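1. sequence and predicted model, in that order:
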Amino acid sequence: MASSNWTEPRRWRGLALVGVLWVLVLLSLIALNISATSRLELKLAANLVEAAQRRHVNDAAVNWALWSLLQPGTAGWLADGSRRLLSLEDYQIEVAMQDEHGKIDLNEGNPLLLQGLFLAVGLQPEVAVDLADAILDWRDSDELRRLHGAEAEEYRAAGLVEPANRPFERVEELRLVLGMSPALYEQVAPLLTLYSGQAQVNPLVAPQQVLLAVPGVSEANALQYIEQRRSTYEQGLPTPPFGSVNASLLNSNMPGISYAIETAVSKAGSIVSRQNLIIRRRGGMGSRFEILSLSSPQVAPEPGRDPAVPGEPL
């Protein structure tokens, strides 16, 4: 009997010890969970802060370009696609601005410029003619096939969507034109526009590949002219005419109205965000602008970042 009385308290003490241990285990699990949650919340908060910083830096880059457009005469940039660099704290910004009059208008552009563009990117002459005619057949309102073009019958035979027979509403529609490959589209799309409304291009702001689309222009001619126009612009001098070429394809007197602005933001040597937009002056040459299109192409995530974490931009 005495032995039973002795072992009873020991048993209760053992049970109490086990209970204490379980409580400690539960408290440890709760602490670990709180710690993990706190780390995640801190990471999310840091990502949100950095995303906000990137947005502000991108906005600063766009405003820098708009500021340039508001400068009188040649005090602003020559909007020929040249890239400019700016540093803001830990970020490096690259900005390019292109006057849309320097591109070939997909709806109004002269067929010779369309053919010349395809030749400039390396297509054979007969393929360049076929593609130019196919574009003209797509954008016109009739169903009459041009000599080298394509209408509904040719598209059905190729298993493709029939031509719209209306003006292009987006440059991306060019992907649907018979004969257009993905690789070719990537080459020519940056040189085309819907916002010029002109059959000609402005040589004062045209990119090199667009200048090469003008029949009779060599690469050496184009490069020499680009250097010449930049030099005269910086000096505030008039730029000489662009050689002895087909004048019906060029117009140097078109004032800039619509512009493409591209920004790339880098940090520690890696691009962290991009932004592409097209803006237009309100009221022609006014000081207010409207956005015609806006896109933010994705970039690869930085090493060590988890792209699946909410709030962390790629």
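-> Arrived safely.
2. use CA for all of it now, contacts and neighbours both
-> OK.
3. where does E169 sit: helix, strand or coil?
-> coil (DSSP: H, G, I helix; E, B strand; the rest coil).
4. show the subsequent helix or strand relative to the longest helix anywhere in the chain.
-> Looking across the chain with DSSP state H, the single longest helix is helix 2-69. The helix or strand immediately downstream of helix 2-69 is strand 80-88, counting by DSSP states H and E.
5. mind giving me the packing neighbours of that following strand?
-> Applying 3 or more C-alpha pairs under 8 Å, 6 or more residues apart in numbering; DSSP states H and E, one finds that strand 80-88 contacts strand 91-99.
6. recalculate using a threshold of 10 Å.
-> If contacts are counted by 3 or more C-alpha pairs under 10 Å, 6 or more residues apart in numbering; DSSP states H and E, strand 80-88 sits against helix 2-69, strand 91-99, helix 219-234, strand 258-267.
7. quick one on the thing from earlier: chain center to the longest helix of the chain: distance?
-> 40 Å (C-alpha atoms, centre = their mean, to the nearest Å).
8. repeat that for stretch 196-203.
-> That offset, for stretch 196-203, works out to 22 Å (C-alpha atoms, centre = their mean).
9. what about it, start to end distance?
-> This stretch, stretch 196-203, spans 13 Å end to end (C-alpha to C-alpha, to the nearest Å).
10. how about the helices in the stretch 151-300 of the chain?
-> 152-157, 182-188, 208-212, 219-234 (DSSP state H, counting those that start in this stretch).
11. identify whichever of those lies nearest to A75.
-> Closest approach to A75 among those is made by helix 219-234 (8.3 Å; C-alpha to C-alpha).
12. who are the packing partners of that closest one?
-> strand 80-88, helix 208-212.
13. out of those, indicate the one that is most buried.
-> helix 208-212 (a mean of 24; mean count of other C-alpha atoms under 10 Å).
14. another structure for you, compare them:
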Amino acid sequence: MMKRGSSNPRRSGAALMLALWALFLLSAMVIAWALDIDSRLTLSGNASRVVEAAAMASSGAEVALSPTVETGSSVLHGSLGRNQRYDARITGEGGRLNLNWILAGENPQRIGILRQYLEIKGIDLNERDRMIDCLLDYVDPDNLPRLNGAESEPEYQPKNSLLQRLDELKQVKAWEKFTAQPNWDADFTLYSTGPVDLVWASRDVLLCLPGFNDPIADRFLEYRRGPDEIDGTEDDPPFASLDQVRLALGFTPEQFAQLSGLIGFKDQVVRVVSVGKSGEVTRTVEMIIRKAAQPQMIRWKEF
């Protein structure tokens, strides 16, 4: 009797340990399940924020599409409650250098603008000549290399037609270093009418043009941007004609005549950047359109 009774505590202890171990495993499973649910709810919440931010960005883009909405209009900014809003901005695409316009027909004056731009960017004479000749060889229809250019080689094949995307510059010989820099394409386009729109041209683009120097460009930009020193806002002075631009520059009619054929005024092609926000999440819509009674979409990009 004593022998049978002495084994009960050991059995009870083993049973207790087994029960505790089972409880521990069950608790671990419950905690893991709870963490998984919490993670899924967080992901679901973030996904909803992304969708909402994208919707707000698209809303801003839709507002900017309206033919009646102009640069600096207050309707380009809007909100839905506290946490959702959009901010859209319209800028003239004509303020950028249209590379196809510059290259087509190999007009010396137009090519001179690009050459001057590369000089402003700190590229030395020999490298500029190399870049220009290689770019002309890349787009021209023949297979005859220029003095500093490059045509078909075993590991290099020029397109022999005008550019369709700015990124194609990365494939052109001698342009590798330039296109590796951040924002290398900030002053370039393929979508404008062609001539440089003085109402939107950056400082570097202005300095590429005949008759411009640092004081003239700085004085004009200070006037054009208004008190807040930002282009495309409500305090910018309106230009009703190209002659008003001439007066703002301080050019005589004779000086302004040097720019004939190189400049334009209020190009209808514009770039819209609309940023949507939901909480801390942001999404951006960038589009290039031709502003008219029936707006024409040229490019749409969302990121």
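-> Received the coordinates, thanks. Computed from a predicted model, the values in this text were never measured in an experiment.
15. could I get the TM-score for this pair?
-> Once superposed, chain against chain, the TM-score is 0.74 (TM-score structural alignment, normalised by the length of the second structure); 274 aligned residues with a C-alpha RMSD of 3.4 Å.
16. got the contact list for the counterpart of L23 of the second structure in the first structure?
-> By TM-score structural alignment, L23 of the second structure lines up with L24 in the first structure. Contacts were defined as C-alpha atoms under 10 Å, 6 or more residues apart in numbering; by that measure L24 of the first structure touches V18, I30.
17. what does the one 4 residues further on give?
-> Neighbour list for S28 of the first structure: W22, I34 [criterion: C-alpha under 10 Å, 6+ apart].
18. what of A34 of the second structure?
-> A28, R40.
19. could you export the helices of the stretch 151-300 of the first structure as a markdown table, including distance to P125 of the first structure?
-> Converted to a markdown table, the helices of the stretch 151-300 of the first structure look like this (distance: least, C-alpha to C-alpha, whole Å):
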| stretch | distance to P125 of the first structure |
| --- | --- |
| helix 152-157 | 21 |
| helix 182-188 | 15 |
| helix 208-212 | 14 |
| helix 219-234 | 18 |
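20. where's R290 of the second structure relative to Q157 of the second structure, distance?
-> 33 Å.
21. higher neighbour count, the two?
-> R290 (21 against 14; other C-alpha atoms under 10 Å).
22. for that one, which non-adjacent residue is closest in space?
-> V269 (4.3 Å; C-alpha to C-alpha, 6 or more residues apart in numbering).
23. give me the neighbour count for the one you found.
-> V269 of the second structure: 21 neighbours (other C-alpha under 10 Å).
24. ends of stretch 167-175 of the second structure, what's the gap?
-> First residue to last in stretch 167-175 of the second structure (C-alpha to C-alpha) measures 11 Å.
25. so who does L125 of the second structure touch?
-> So L125 of the second structure contacts R115, L118, E119, M131 (C-alpha under 10 Å, 6+ apart).
26. on that earlier part again, pretty sure the residue nearest to R290 of the second structure contacts G92?
-> Yes - contact criterion C-alpha atoms under 10 Å: V269 of the second structure and G92 qualify, at 6.5 Å.
27. any residues in contact with both of these two?
-> Residues touching both V269 of the second structure and G92 (C-alpha under 10 Å, 6+ apart): S192, I288.
28. next, format the helices and strands packed on helix 219-234 of the first structure as a markdown table and append distance to A157 of the first structure.
-> Shown next, in a markdown table, are these (distance: least, C-alpha to C-alpha, whole Å):
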| stretch | distance to A157 of the first structure |
| --- | --- |
| strand 80-88 | 40 |
| helix 208-212 | 33 |
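29. compare the ones you listed and give me the one nearest R146 of the first structure.
-> Of these, the one closest to R146 of the first structure (C-alpha to C-alpha) turns out to be helix 208-212, at 24.4 Å.
30. tell me what that closest one is packed against?
-> So helix 208-212 of the first structure, by 3+ C-alpha pairs under 10 Å, 6+ apart, packs with helix 111-120, helix 182-188, helix 219-234.
31. do that again at 7 Å, thanks
-> For helix 208-212 of the first structure, the elements it packs on are helix 111-120, helix 219-234, judged by 3 or more C-alpha pairs under 7 Å, 6 or more residues apart in numbering; DSSP states H and E.
32. residue in the second structure paired with E173 of the first structure?
-> Aligned counterpart of E173 of the first structure in the second structure: E168 (TM-score structural alignment).
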